[in-house]
Structures are given as C-alpha cells and as structure tokens.
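Asks: Mind looking at a prediction? Sequence and model below.
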Amino acid sequence: MSVLLEIQEDVLNYAKAIAGVIGTDVEIADHELMRVAATGVLSRGIGQGMAEAGYVYKEVLKSGRTTIIENPGLHALCRRCPKYGACEEKMELCTPISLDGRIIGVIGIICTTDEQHRHLASRLDAYCLFLEQVAGFISGKAFEYQEGRRRESMIRMLDQVVETMGRGVIILGRDEVVVHANRLAKQMLDQGDGLIGQKVRVRSTGDFIENLEEVRLTVRGQTTQLMSQAIPVSPGLADYDRIMVFSDIPTLSQSLYHIEAPDRTTVDNILGPSAAMGALREAIGKVAPGRSSVLVTGESGTGKELVARAIHAASPRAREPFVAINCAAIPDTLLESELFGHVKGAFTGADPKGRIGKFELANNGTLFLDEIGDMPLHLQAKLLRVLEDLRISRIGSNQVIPVDVRIISATTRDLAAMVRDGRFREDLYYRLHVVPVPIPPLRSRPEDIPEIARALIGQHAARMGRSVRAVDRALMDRVRAHDWPGNVRELGNVVEYMLTMMGADDVLTLACLPPGLATPPGHAAPPGHATPPGHAAPAPVAPAGVASGGGLRALERESERQAVAAALGRHGWTLEGKRRAAAELGVSIATLYRKIGALGLSGGAAGVR
C-alpha cells in the first residue's frame, strides 16, 4: 500500500481544500496511478486505477515537473487517449508530490467548464504556486506518517531487545512513576503488569560492585534490593527522568562468577558395597533434609566435597547454589573478602570494581567450607558471628545483609585437638560440629576398591578417548591389596596412569601399573623404577622400635613422616618441589609446611633432622 493511501483521509481533506479555493474538481493519485482522493463528479472513482489512461499524470510522475495542459484532447500527451480530439476537459494543471527525492503522487486540477478555464488561466502563476505548496504539505504529512511508522518499528525493535535482555529495565517519569518496564523487571519487583503507573522509591545503599550501584526499590510497600545502573534521559524528553537497568544478586552472580547449575551429584555417586559406605549413604539421607551445620571429616582424597554435594543435592536447597571455597588455598589477607565480599575501593589491592562474597553467592543454598581447620583465628570469630546472626557486611560497607545459607564444612585435621591447643575456637567448633559425618579411609574398606576402580576407569577412559576391553584379575587383586594412603584421589591418578600405559589390545594388566604398585608389598622396586609423581610410594616398613614400643599413634606419625620425606626427596625442597610434593600427597602447600615442622623434617639427604 502506498504512503498516500496510508494517509488517505488527510489527502482527501487537502483535495477538498484545493477545490474550495480554486473552484474546480480535484483528484490526487499515487505513484501507481491509484486515485486516492477526488472531489465532485470525480469522487466516484476513488480507489480505482488510472493506469490505462492518465497519460498526463504518467508524464508528471516521470518528469517530476508541474505540467499545464491548456488544450486537452489536442495536446501531444493525449494522442493515445481514446478521447483525443473530443475531450470534454477544458484545462489541466498537474503538480507532482515528492518525498525523499521520489515522486509519490500527482495533484490534478481539472477544468470542465469555460468559466473554470478562464478563472484558472487568469491566476495561473498564483495557483501553480498554491498547488506546489499543498503538494509540500501532503509530502510533509507523508513524511510524518513514515517517521511515525519508523519510530513505532524502532520502539517495537527496542522493546524486543529490552525484553530479551538478561536484566530488568524500567523507565521512570519526572514524578518517579514507572512509564515502561520489561518482563524481567516486573518479575524481579514481583509486580506483574500492575507495575506500570506505580510510583517507585529508589534509595542507594552507597555500595558499588562491578561498577553497579546497589539500590533498594520500593513499590507499593514492597522493597527489593538490586544492583542498578541509572541512565539519564535526553533533556528533550521532558516527560521522562531516567532509565534504570538492574539485576538481582543471584542473576548478577550467575553472569559474573559462573555459579554452577544445580548439581547432578546424588547419594548414588557415593560408591562402595561395604557396610561403612552403606552407613554413610544412610547418614546423608538423614542429614540432607535439615538445616543443621554438617562437619565432614576424613583423610585427604576420601571425597569430602562429593559427600557435601550429595547432601546439598538431596536437600530442599537442591535447586539453589552450591558454592565451595577452600580455606587453605586462599591467602589469609584475601579470605575475608572471598567470604564476605567488598565494595569498590574497600582496601588497597582490592578489585577496584568490588566483589560479591561467597555467602551472598550461596544465599538460599549451601556454602561448603573446605579445609576449615586452616581458617585463621581472627576470621573464625567473624564466621561465628555470621552463623549466629545470619547477616553479613561487605568489607568497606556499613550496610547489613541478611543471608540464608546452610554451612557444610570439611577438614582433614583433628579440630578437637586444635581446640585443646588453642588453634581453633571452641564455640565455632561446636557451631560447625552439629552433625559430624566421618568418611572412612579407603584402606579400611578394601571391598569397595573394585567398584570404585571400575567407575574411575569408565570416567577416565571416556575423558581420554580410550576403550577398555578387559581388566586383568591379577591387576585388580594388586590394586585391592594396596593401602592407598592418598585414598580415592590416589586411585584416580593410578587409573589415569594405567590407561596411558595400556597396550594396543585395550586390556589393563599388571604391566600397566606404576612401578610402586607393580611391586608386591614388602618387596623393593626394580632398580631405576622411581615412583611417578602423583602416586604414593609403597608403604614403608616401620622401624622395629616404633612398631614395638611407640603404639599405633607413633606408627602413624612415622609412616606420615616417611611419606612426606619421600615426596620431598622425589620433588626437591624448592618452592616448586614442595608444591609438587603437596599435590602428590593431596594436601595444600600450607598444610605441607606445617607437617614439615611438626614432623621434624629438613632438607637433608635422608629428610630427617
């Protein structure tokens, strides 16, 4: 449809105005020679095409110039007309209508009487100018219409963009009334379509994180805390004040910190047919539905985080975030910021954009505090306060933020002994130790090893693109006989080693084992066969004095001492060597340093001081 047909009502009014001024019949056609408007006897033809006639109009559309026909029926343009030589018209005055450099139509003045002819001819120049002015008015109307359509299209397009944004958007008028809001904003503010037209109260908390200002938006008595960016509106738009683009904390956390989707880990991932693992799975089922704090204990590599994830997955919080933090892996100076967050400019060396802490990221979900025994005492006091009040304050901020987080802690250390030694707060210990969940070491449940080994073989083979056709029984017997000081983590490393060394027949045999495991317990490894990094050395034979007079605790201490000394002997006493030794032993570098001091080790050839 042509633009003149789109504004047909306006065009018809202009045609009537022309007819009233000049006193003749008027018709206006579009660029396809469709009669859009007409007056007098010509009005019966509105909506009809003139393509088979309209020879003068065709010339005007082609030339773009005003054309005067003083002798219709005899003019050269009329030769193909059936009425050539016998035309009833006395005179024609035709003016083009242009828009953006294109001819979009023609205004035609038709004189059908001698009196009309004389009147038009007597003031021809004035009427030509008048007609061109009216053509300009019609062009202006067409332009306004097209611009309106463009604006509407642009607004629809912007609406689509705004609707698909991952953030809420509202436009506020000068009186703080919501003029426009996208779907996400209506959801975040829990107002639905009723948000439009509501007055909004916006209060800043004074905190800035990721260059976004934290604000509290109150609508109809309901307050929502959001991270917002305010965009001022052009002064030319007097009815509008500003555009607010915002996210809630969970949405911002997902986009900035890649918070994990709901975990697929379940209690079925806790493998092993032993009675001990059956009891562990049963304990998880009992613990999961509650809100109580859980303390998971066990040696390094036993799967404490796996148990924590299984508890979360079986809990009512399963659809909410599971956020883990290793208290031993983060320097003391940064751990507080990681837990509680900080605002822009909170302290020297802080992220200049600010940061959301793990407590806020885990809100309504579960926070897993791994290696809780490595948390410094001054932070233990702050953690205790948060657990009691269920409120946090970001570093550098005065505002208090309520949180709803379930705490699951884990440690390889004896927290009760640390409490006695004054290295762990007693009140925090009892707050975390509400429900203890111990994990037995792998050596105490050898019947679990085949099932766990088969599962690990399947996982690693899929990841490495290997296919295992069979597992030799002698290999499985040897794996089951090993005492696995590194527990399941060490077993996983051994499985990866075996798959790497597996032959073209895709069968896992004794030859695939690391040298330290290929040798039966009590036998020396063949010359030149050092234990590969990442795998524990064969269990050492305890010295006779220790075995006979020191008791079990002394035996464990000496075994641990020799294992640490052996790892350091393989990797060296440099910082990099200690890092590798810590990785092999499955402990943090900080824990390794403590063990070196506690076990009386130094960098001598024998590793003994």
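Replies: Structure received.

Asks: going forward, measure contacts and count neighbours with C-alpha atoms only.
Replies: Noted.

Asks: which residues of the stretch 1-150 of the chain fall in helices?
Replies: For the stretch 1-150 of the chain, applying DSSP state H, counting those that start in this stretch gives helices covering 3-6, 8-22, 55-63, 114-122, 124-164.

Asks: For residue 214, find the nearest of the ones you listed.
Replies: Closest of the helices of the stretch 1-150 of the chain to residue 214 is helix 124-164, at 21.0 Å (criterion: Cα to Cα).

Asks: what's that closest one packed up against?
Replies: helix 3-6, helix 8-22, strand 91-99 (3 or more Cα pairs under 8 Å, 6 or more residues apart in numbering; DSSP states H and E).

Asks: Could you look up the SS state of the residue lying closest to residue 178 once chain neighbours are set aside?
Replies: Nearest in space to residue 178, with sequence neighbours left out and distances taken as Cα to Cα, 6 or more residues apart in numbering, is residue 172 at 4.7 Å. For residue 172, the assignment made with DSSP: H, G, I helix; E, B strand; the rest coil gives strand.

Asks: Now do the contacts for residue 172.
Replies: By Cα atoms under 8 Å, 6 or more residues apart in numbering, the contact set of residue 172 is 178, 179, 180, 240, 241, 242, 243, 244.

Asks: and those residues, which of them are in strands?
Replies: Judged by DSSP state E, the contacts of residue 172 include 178, 179, 180, 240, 241, 242, 243, 244 as members of strands.

Asks: for comparison:
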Amino acid sequence: MGLSVLHSIKDSVLKYAQVISTVLEMDVDIVDDQMIRIAGTEQFYKGMSKPIDDEGNAFKRVLQTQQTLVVENPGRDEVCLTCGSRFDCREEYEICCPVILDGSVIGVISLALFDKDKKNEIIKKQDNYVMFLEQISSLIAAKAAEYIRFQQQAFSVQLLDKLIDCISEGVIVFDQSKQILYINERSEQILGNNLQQLVYLKKINEFAIHKLNSTKHLKQVEYIVRIRSKKINLVGNIYPVMVEGREEGSVFIFHDISVLNRNLLHSQNIKNFSFERIIGEEDNFTKTKENAKRLAYSDVNLLISGETGTGKEIFARAIHNESSRKEKPFITIICTGSVESVIEKEIFGYEQLQLNEDERLGKLHLAQSGTLFIDEVGDLTPRLQGRLMQAIQNKRDYDVRIIASTSQDLKSKTESGEFRKDLYYSLIAFEISIPPVRSRPKDIPLLARYFLERFCHMEGKKITLSENVIKLMKGYSWPGNVREIEKIVNFIVNTQGDEKHVDIDQLPANIKKQLTEFTGEQYNLEKLEKATILQVLNAFGSSTDSKKRAAKELGIGVATLYRKLEKYGITEHKQYD
C-alpha cells in the first residue's frame, strides 16, 4: 500500500497539531487511514511515522463509524476494553474526530488530556472543544484536497506533455501576448531550436511566423517561419484558446511542408509499386526479385531480411501488389523505438469503451484480408512476440498475411533468448534476403541516375553527373545502401544550379570527402590480397627460389602462389605493378 495523502502533507499537519496543542494546552495525535501516526505533540511526538494498531482502539472506531468519539475514561470505557495498552494508559480524557474527504475517512485527529485536574473544566466545555476539533479536521481535509488537485494538475500537465511529444505534428503554444509558452519535440526537430532559444530569438525579433495563403487540397494555411536568416515553409493552423469567452492564448499545429510533399510523392509511388519498378540488374539482386515474385503468389507469411536502407518495405509492397490480396489493405507497423504499450495498442487495438469501434481496432484488424507489414520485427518485446505468434496461429479470427522485416541477426537473438523460437521458425520458413548495395556495383549507376531524374523533376532542374562521379560512387561502399544513395543525390541536386554538369570538383565538399575517404576498394579482400602479393614479390624478386621465399612469407604453398599469380594476371617482370 502506498503513502496516504495525510503522509504527503505531514509537514502541514504537524504545524496544525503544534498550534492546537499550544492554544488548548492538550496533546494532539493525528493518524491516517492506515493507522500510521502522521503528527503528534509531547507524548506522541516520538511515535510519528509508526503504526499504532495495538493502542489505537478509539481511532479504529472513528475510522469505521466516521463519527466523532469522546472517551471520558480512557482505559476503562467500552471502546478501550480490547486495547493492548489500556492497563498502561495515562490519558484522562480524549476526543477523536474523523478527517473526511469526498465522503471517505482519510485519518483521525484527537485531543488527549493527561492532567486530571483539568478534566472537569474540559468536560464542561466539551461541545466547544468538539466543534473546534471538527473545524480543524475540515481544514486538514481542505489541505489534503488542495494537495490532490495540485498532484492531478501536475500529472495532467506531464501527461499532456508526453502526449503532445508523441504526435507527429509540430506544436507551439502561445500566451495572450503571443509569447511562446511551450513547444513539443517535433517542433524542435522541424525548427532546429528548443524552447529557450525560440523565446530569446523572438525577444530580439529573430523569430517570426508569417501567414501566406490557404492550401485547398489540405484545408490548411501555409506559413513561412523566419529564424534569423533561415526560412522554413510550414502548413497548419493556429487555434485560439478560449476561456469564458476570452482568448487566453493560441496553439499552432503544423507540418514541415517539404516533408509533406516528399511523403505525398512517396505514397503515390508506393501505391503502384511492382517488381518491374524495383531498380537493379545485378545477378544476385535479380535472383532475389524472382524469388520474391514466386513467393508473392503463395500467400505464406514471409521474413524479409537485409541491412538498413536496402528497400525491405518496397519489396513487401511489391509482394502485396503481386498477390491475390492486392485489392485489400496494406498496413505498416514500425517497431523501432516504440514503447511496448504504444506498439501493442497499435497492433492489437484499444480497449477503452468510450472510443468507437473504428478507433479501438488495431492494425491487425484493419489489415483483415490484406497484408500486415511489421518493420523491424526483432524490436518487439518477448511478450508482444508471444501475442503476435498467437495471432499468426489464430487463422479463424485473422485472415491476414504477415510480412516481417529485420536488419538484425534474428538467429543470434533466438539463440540468446531475445526472440521467440516459435515465431522465428514461423517466419524463417520463407525468407527473402536483400543483398546490400556494395555487392551490387552494376546497380549503383542505375540507382544514382534514377534518383537524379526524380529529384531534378521535383526541383525543376536539369543536372547530369559525370562518369568520374559515377565511378567514384561505384567505389564507395554505401553502408546506408539505397537510402544513402537517395539522400546524397538529393543533396547534390539541392546544392547545384538549375542546369549543370557535375564533375568531382563540383561536388559539395562534404559529399566529395565522404565518397573519397571511405570507398569500398579499401575493404575489397581480393584487391588487398593482390596488393600484398605484389609487395612481397617486389621485395624478394621473380626467380623460382624468390617465389618459394615469397610463398613462405605469405604463409601459402608454392602451387597456391602460382594459381593466385594466374588469377590476378601478375606477369613475369622484375618490378611488379
């Protein structure tokens, strides 16, 4: 059981007790509804924060009856007969009064007299003492109610902050005089500044929001936000906050319009995605596409594995569009970075009765008769893995094809106990493994030119890349895969003029540095091996005996060395190059 409300305001309660004791010259004892002494004076002070179950019969009676109780003969009255300390009781008189909040007793306050000579005087004015004690009880209850309201308000503010931070739109809250009171995390990401920075920038007139015009297709307003010399295009609405008919502030809810446009273009492209539109001619990639296309017709659950940025979702959508479920929903769930309770509701739905049926349904239900794509399934917690496995097995309630993706080593996670074996074997039975870009050198120019054409069309530009730039791209290892190619080409287009032929020297400095300092050739094992053999042969010479020494130095047999010389086309010269 947690701490009581009286315990939470014990400092205030103790002050009340001390004042009452001083004024009335009687001892005060206050307990909460758990029979814990919250405050006490003189005789009771040492026992604070301790339970008094053995000696608190009068308190127990008041907690049960919710009525004020007067004990004129402590130790001998009926209520005291079962008290564990009645034979040691030194009290001469006691008044106990309940502390009631919203119809429930949250504690008891008592006045205790130890001076026998004053007893008759107290009895004569008993009604006054009872009335005074009940008033003090009401004050304590009011203090407790105030504390509860404060805690509820604090919780509501924290909850609201968390909820606002979870939404995908930017949110800025202004007060009556248009000063910034609050911004959520999405606003910080879009605007590139936190609350304190924006408040300061507004103060020095380096932050402003300018309304442009309404956008018919979104029924929202377009704005330009100026932060120093930077301008950001936003789309959204400013809503007034009205209190009793007065505008006490406003809330600006917005999107980054550039992201919105990209998402719109992306969604339009994705809807019509087919295997024919997935770019790649390298043998290992075309085999992957052929395998995926075969599996599209079989309606089995699938696992798509591959490094980040290889296009796992695009493959999933192409499979859906090629399958018998293509006219039904394709629903995506992103597991990375999601809180368990949030992702659980997203997959399986909400249970709140106040929501309508559509709002309560999870994506598993929304994907009925269609495809549910679970991105980064390895990030699901073991408990949610179990619920997903139950759903997969429950064919009667769920007519859904599951396509899961992962960039992790699920086999290792399964062996370590982080991933359920039954779910792993259910998904791994039909796996599509997408090769990384570094193993698809033939496809790098195709991808670069595809994204170049796409972004040039979006920006209204005519830009070409030289063969030297393409060659440089082919030598780079692309750890971010297709997504990295897309981002780099996009950056090149956005930093060049309207019409330009881009050679290596015209590349943005950071892109040039990235492509030249970290190339795939540095990590090509065959090239490293050839270079090592050449280095050793140059050191020892080309004679038969020299080659024996070279083979020994390399840790291989002479016959193996000759095979490698033939493989790498290393001819008989005194100086190898």
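Replies: On my side now, so go ahead. Keep in mind that this is a model prediction, so the values were computed, not measured.

Asks: Give me the TM-score for these two chains.
Replies: Put the two chains on top of each other and the TM-score (TM-score structural alignment, normalised by the length of structure 2) is 0.47; 312 aligned residues with a Cα RMSD of 4.2 Å.

Asks: I'd like the contacts of residue 172 of structure 1 as CSV, with neighbour count and distance to residue 98 of structure 1 appended.
Replies: Formatted as CSV, the contacts of residue 172 of structure 1 follow (neighbours: other Cα atoms under 10 Å; distance: Cα to Cα, whole Å):
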residue, neighbour count, distance to residue 98 of structure 1
178, 20, 41
179, 19, 38
180, 16, 37
240, 20, 35
241, 20, 38
242, 17, 39
243, 20, 39
244, 18, 42
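
Asks: Closest one to residue 168 of structure 1 out of these, please.
Replies: residue 244 (8.0 Å).

Asks: Could you double-check that that closest one lies in contact with residue 217?
Replies: No - applying Cα atoms under 8 Å as the test, residue 244 of structure 1 and residue 217 come out as separate, 10.7 Å apart.

Asks: hang on, the earlier thing: just put the contacts of residue 172 of structure 1 in JSON lines and tack on distance to residue 157 of structure 1.
Replies: Listed next are the contacts of residue 172 of structure 1 as JSON lines, based on distance: Cα to Cα, whole Å:
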{"residue": "178", "distance to residue 157 of structure 1": "20"}
{"residue": "179", "distance to residue 157 of structure 1": "18"}
{"residue": "180", "distance to residue 157 of structure 1": "15"}
{"residue": "240", "distance to residue 157 of structure 1": "20"}
{"residue": "241", "distance to residue 157 of structure 1": "22"}
{"residue": "242", "distance to residue 157 of structure 1": "20"}
{"residue": "243", "distance to residue 157 of structure 1": "17"}
{"residue": "244", "distance to residue 157 of structure 1": "19"}
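
Asks: what's the closest of the ones in strands among the contacts of residue 172 of structure 1 to residue 569 of structure 1?
Replies: residue 244 (61.2 Å).

Asks: Tell me which residues touch residue 424 of structure 2, please.
Replies: 410, 411, 414.

Asks: most surrounded residue in those?
Replies: residue 410 (19 neighbours; other Cα atoms under 10 Å).

Asks: where's that residue relative to residue 446 of structure 2, distance?
Replies: Distance, residue 410 of structure 2 to residue 446 of structure 2, using Cα to Cα, to the nearest Å: 31 Å.

Asks: before we move on, what about residue 536 of structure 2?
Replies: Relative to residue 446 of structure 2, and taking Cα to Cα, residue 536 of structure 2 is found at 39 Å.

Asks: When those two are compared, which one has more neighbours?
Replies: Neighbour comparison, residue 536 of structure 2 and residue 446: the larger count goes to residue 536, with 18 against 15 (by other Cα under 10 Å).

Asks: ok, back up a step: mind putting the helices of the stretch 1-150 of structure 1 into TSV with distance to residue 92 of structure 1?
Replies: Shown next, in TSV, are these (distance: least, Cα to Cα, whole Å):
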stretch	distance to residue 92 of structure 1
helix 3-6	21
helix 8-22	13
helix 55-63	9
helix 114-122	9
helix 124-164	11
